[in-house]
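K.L.:
only geometry, no sequence info:
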């Protein structure tokens, strides 16, 4: 009896400590990641690049510490080790950390509540958004203004690009929806309307604005439909994700500027196909990625000289940067999570994964854990599926991540 009590106390203390460490790691990593998207990075005396590098290392060490605190069944332990080795090889080969850190967050997320994560994300996004916008308006940092194809001015409000402004506005709306369990009240629509205005009228980001509309329609369907229809909609999103992965790869490899089909899509997506094809032609896809820090990635498109790696398709970016082996593993896990989440009562747990599954085709940030933290649903569903298989409970009945 004493041994059982001690084991129970150990598990309780360990679980509580691990959860708190996880939230700290998420705050450190996501705050520094989003701050990198602002023009505060141009203020050399702030040393934000160095702070970001340190934040990634600290977050990774905290998450590894969580993994060591917990006890795992043998099959789960070997799965974590195998994925860890794959990601580590990719980091050594490519210098790209984010996929490995995403896996660390996912597998150390046992007992983490999505509602608390969404609150952390929402308020830190809001703080950075307001602080950056104010700083740009008083002239403390640069407010980039670019003309679009129609000659209209796109504003960044202090972010590194108008599309980045739209990305943060969209992330705010997504976190707000998760924080409020996907409800659709009139006051919630005001928040989404503000987000749409920022994306459409200020940043002039058509893709973010249209994705936000799809997001709101999806939430309306989930809130006002029978379970069977909701299941079919979620399954449809899973297969749309799979289609977009393959379609992105096909476009990246076979893009032809002389083809009317490719030209129409490329023009509609502001050159996204051309960018991904350009870097594919130059550097190819490697098993464990490629380090773009060692090469000149500048590219001229429509008279504009892009000096940084610009691949706004998240699937292509991950394949080129992290390599096809870790990327395909990640795509498979993402797809299977979406597919099986259709059976879950609390589908809003996976809300971020669902909407970013579609946004990934046009927004490179969509698979960052700092935005798409709903990816903890991968591990949650894995644990629930394991309990279901051994008969401990029905699939997705636990509310441990609410």
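P.N.:
Ah, there it is. Model, not experiment: these values are computed from the prediction. Numbers count the residues shown, from 1 in each chain.

K.L.:
Going by C-alpha atoms from here, please, whenever you check contacts or count neighbours.
P.N.:
Fine.

K.L.:
need the longest helix for this protein.
P.N.:
For the chain, the helix reaching the highest residue count under DSSP state H is reported as helix 2-35.

K.L.:
So which bits of it are buried?
P.N.:
By neighbour count with 16 or more other CA atoms under 10 Å, helix 2-35 contains the buried residues 15, 18-19, 21-35.

K.L.:
Show me what secondary structure element comes after it.
P.N.:
Tracing the chain C-terminally past helix 2-35 and defining elements by DSSP states H and E, one meets helix 48-69 next.

K.L.:
buried ones in that next one?
P.N.:
Of the residues in helix 48-69, those with enough neighbours to count as buried (16+ other CA under 10 Å) are 48-49, 52, 55-56, 59-60, 62-64, 66-67.

K.L.:
and if you look at stretch 189-206?
P.N.:
For stretch 189-206, burial by neighbour count (16+ other CA under 10 Å) applies to 192-193, 195-206.

K.L.:
cool, stretch 250-263 as well?
P.N.:
Of the residues in stretch 250-263, 251-253, 255-256, 262-263 count as buried by neighbour count, 16+ other CA under 10 Å.

K.L.:
what does stretch 272-283 give?
P.N.:
For stretch 272-283, burial by neighbour count (16+ other CA under 10 Å) applies to 272-280.

K.L.:
Next up, the contacts around residue 207.
P.N.:
Contact criterion CA atoms under 8 Å, 6 or more residues apart in numbering gives 269, 362 as the residues in contact with residue 207.

K.L.:
And it, how far from residue 266?
P.N.:
Here residue 207 is placed at a distance of 13 Å from residue 266 (CA to CA, to the nearest Å).

K.L.:
if I look at the spatially closest residue to residue 215 that is not a sequence neighbour, how far off is residue 193?
P.N.:
Spatial nearest neighbour of residue 215, chain neighbours left out: residue 355 (6.1 Å); criterion: CA to CA, 6 or more residues apart in numbering. Spatial separation of residue 355 from residue 193 under the definition CA to CA is 17 Å.

K.L.:
who does the one helix or strand residue 387 maps to touch, helix- and strand-wise?
P.N.:
Element membership for residue 387, per DSSP H and E: helix 376-389. Applying 3 or more CA pairs under 8 Å, 6 or more residues apart in numbering; DSSP states H and E, one finds that helix 376-389 contacts helix 98-107, helix 324-341.

K.L.:
Assign the residue nearest to residue 215 to one of the three secondary structure states.
P.N.:
Residue 355 falls in the helix class when you classify it by DSSP: H, G, I helix; E, B strand; the rest coil.

K.L.:
burial of it, as a residue count?
P.N.:
Other residues within reach of residue 355, judged by other CA atoms under 10 Å, total 22.

K.L.:
Please report the distance of it from residue 72.
P.N.:
If you go by CA to CA, the gap between residue 355 and residue 72 works out to 31 Å.

K.L.:
in the stretch 51-200 of the chain, which spans are helices?
P.N.:
Assigned by DSSP state H, counting those that start in this stretch, the helices in the stretch 51-200 of the chain fall at 74-94, 98-107, 114-137, 162-179, 186-197.

K.L.:
second one coming, line it up with the first:
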């Protein structure tokens, strides 16, 4: 656990109705994530006036969250803490030059996560996200909101069950599975893997999302390896081999972004060897690259992310690559900071032998090649772990032993 002495004393006095700033942060974060999961990327607008109320609630909750984080940061801020000042300046330029919504949201939450038990936060977020997920699917099943369907060229029909696009349903499902892996960590077993396999099969049949299904299948296999690598009483040689392989996953966060960028710039050289889906995504990314170019703080991209999308710029439709989106939309500064932040997070996770989180982080890096969701906090909870990088010295001083992935929900 990551507590300071004062934090621990307040924890013990909860029976007297005393709650810490970290407790309030977790509560407000869960509320915001829950509301956002209901209204963002879903067909909740079909509910008419009730949906409008939800949108207003989301707006109010976001104001409250930001206000609380300001108070929390001021209360915990140390003298001449340059990190907050730097992030405030970068956030300002992000809003000024680009559509900085998601980057600024990430900055808000990691700034406020100082002295917060992230393990506990993820456990609570899993519950809130699962509840929102089930509500949307249930509303679609009751025909209260639209079960959007799309048809591929080969005639295969894809369903979204209340979400705006089948890929969104797949992304939400993958996130829930990933959260569960991080929560269970060393207690993952073959029953978990079996359930994951069933969910993966159903996801593929319903959404026909190739990328998400591949990642889910990878999560099934790797979760078994994670469980094996975590057991100290297994065959030492085999366990060391598994740990060696998992350890090398940390390089994906460095290699994948640059490989993806190189591939986009040279897409015409090997388009014939790619599937139509990957080729079209690569071509679109190249068109965006040619139109906007690279800048320090990015540009406001004309883009859509839904079924009935449009763009004011000729030939530009959508940008399904998180790394190119980050580079063009938020600039080279944020691109480099993101890569460095993820690398230091990977390095810390490897040092702590948290193979569950290492696996999930690696799979999200792969996900970024074909989707723009990994830079959106509601669709990538692992971004919250960047708080470990920002506040590393503070966490190190206030812990006697770091333990990722507690074994209870």
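P.N.:
The structure has been received and is ready for your questions. Small disclaimer: the values here were computed from a predicted structure and weren't measured.

K.L.:
Quick check: TM-score for this pair?
P.N.:
For this chain pair, the superposition-based TM-score is 0.82 by TM-score structural alignment, normalised by the length of the first structure; 381 aligned residues with a CA RMSD of 3.3 Å.

K.L.:
circling back to that earlier point, can I get the helices of the stretch 51-200 of the first structure in a markdown table including distance to residue 222 of the first structure?
P.N.:
Compiled in a markdown table, the helices of the stretch 51-200 of the first structure are given as follows (distance: least, CA to CA, whole Å):
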| stretch | distance to residue 222 of the first structure |
| --- | --- |
| helix 74-94 | 32 |
| helix 98-107 | 25 |
| helix 114-137 | 18 |
| helix 162-179 | 12 |
| helix 186-197 | 15 |
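
K.L.:
Need the winner for burial among those.
P.N.:
The highest mean neighbour count among the helices of the stretch 51-200 of the first structure, using mean count of other CA atoms under 10 Å, belongs to helix 162-179: a mean of 24.

K.L.:
Provide the aligned range in the second structure for that helix.
P.N.:
For helix 162-179 of the first structure, the aligned range in the second structure is residues 166-183, judged by TM-score structural alignment.

K.L.:
The matching stretch: average distance to aligned residues in the first structure?
P.N.:
Average distance, stretch 166-183 of the second structure versus aligned residues of the first structure after superposition (mean CA distance after the TM-score superposition for the first structure): 1.1 Å.

K.L.:
And residue 231 of the first structure, how far from residue 389 of the first structure?
P.N.:
Counting by CA to CA, the gap between residue 231 of the first structure and residue 389 of the first structure amounts to 21 Å.

K.L.:
between those two, which one's more packed in?
P.N.:
Under the neighbour definition other CA under 10 Å, residue 231 of the first structure and residue 389 were set side by side, and residue 231 has more, 20 against 12.

K.L.:
Any buried residues in the helix or strand that contains that one, and which?
P.N.:
Of the helices and strands defined by DSSP H and E, residue 231 of the first structure is found in helix 227-254. When neighbours are counted by 16+ other CA under 10 Å, the buried residues of helix 227-254 of the first structure are found to be 230-231, 234-235, 237-239, 241-242, 244-245, 248-249, 251-253.

K.L.:
got the angle between that helix and helix 324-341?
P.N.:
160 degrees (axes from the mean of the first three to the mean of the last three CA atoms, to 10 degrees).

K.L.:
Helix 227-254 of the first structure: what's the following helix or strand?
P.N.:
For helix 227-254 of the first structure, the succeeding helix or strand toward the C-terminus, using DSSP H and E, is helix 260-268.

K.L.:
So which residues make contact with that next one?
P.N.:
Outside of helix 260-268 of the first structure, the residues within contact range by CA under 8 Å, 6+ apart are 251, 255-257, 272-274.

K.L.:
if I pick residue 29 of the second structure, what's in contact with it?
P.N.:
Applying CA under 8 Å, 6+ apart to residue 29 of the second structure gives the contacts 65, 125.

K.L.:
which residue lines up with it in the first structure?
P.N.:
Aligned counterpart of residue 29 of the second structure in the first structure: residue 26 (TM-score structural alignment).

K.L.:
Could you do residue 378 of the second structure as well?
P.N.:
Aligned by TM-score structural alignment, residue 378 of the second structure pairs with residue 370 of the first structure.

K.L.:
I'd like the distance between residue 65 of the second structure and residue 72 of the second structure.
P.N.:
Between residue 65 of the second structure and residue 72 of the second structure the distance is 10 Å, computed by CA to CA.

K.L.:
how about residue 215 of the first structure, what's its partner in the second structure?
P.N.:
Residue 215 of the first structure is assigned residue 219 in the second structure as its aligned equivalent, the criterion being TM-score structural alignment.

K.L.:
which element is that match on?
P.N.:
Taking DSSP H and E as the definition, residue 219 of the second structure sits inside helix 210-230.

K.L.:
residues of that helix that come out buried?
P.N.:
Neighbour counts over helix 210-230 of the second structure (16+ other CA under 10 Å) mark 211-213, 215-220, 222-230 as buried.

K.L.:
helix, strand or coil for residue 301 of the second structure?
P.N.:
Secondary structure of residue 301 of the second structure, reduced to three states by three-state DSSP: coil.

K.L.:
Hmm, it is touching residue 285, no?
P.N.:
No. The criterion here is CA atoms under 8 Å, and residue 301 of the second structure misses it with residue 285 at 11.7 Å.

K.L.:
What distance do you get for the match of residue 215 of the first structure to residue 356 of the second structure?
P.N.:
For residue 219 of the second structure, the distance to residue 356 of the second structure equals 10 Å [CA to CA].

K.L.:
ok, now residue 284 of the second structure?
P.N.:
The span separating residue 284 of the second structure from residue 356 of the second structure equals 34 Å under the rule CA to CA.

K.L.:
Just give me the match in the first structure for residue 282 of the second structure.
P.N.:
With TM-score structural alignment as the criterion, residue 282 of the second structure pairs with residue 273.

K.L.:
contacting residues around the helix or strand that match falls within?
P.N.:
Secondary structure from DSSP H and E places residue 273 of the first structure in helix 272-283. Counting contacts by CA under 8 Å, 6+ apart, the residues outside helix 272-283 of the first structure that touch it are 251-255, 257, 262, 265-266, 290, 310-313, 316-317, 320, 362.

K.L.:
do that again at 10 Å, thanks
P.N.:
Taking contacts as CA atoms under 10 Å, 6 or more residues apart in numbering, the residues outside helix 272-283 of the first structure that touch it are 248-257, 262-263, 265-267, 284-285, 289-292, 295, 297, 299-301, 309-313, 315-317, 319-320, 361-363.
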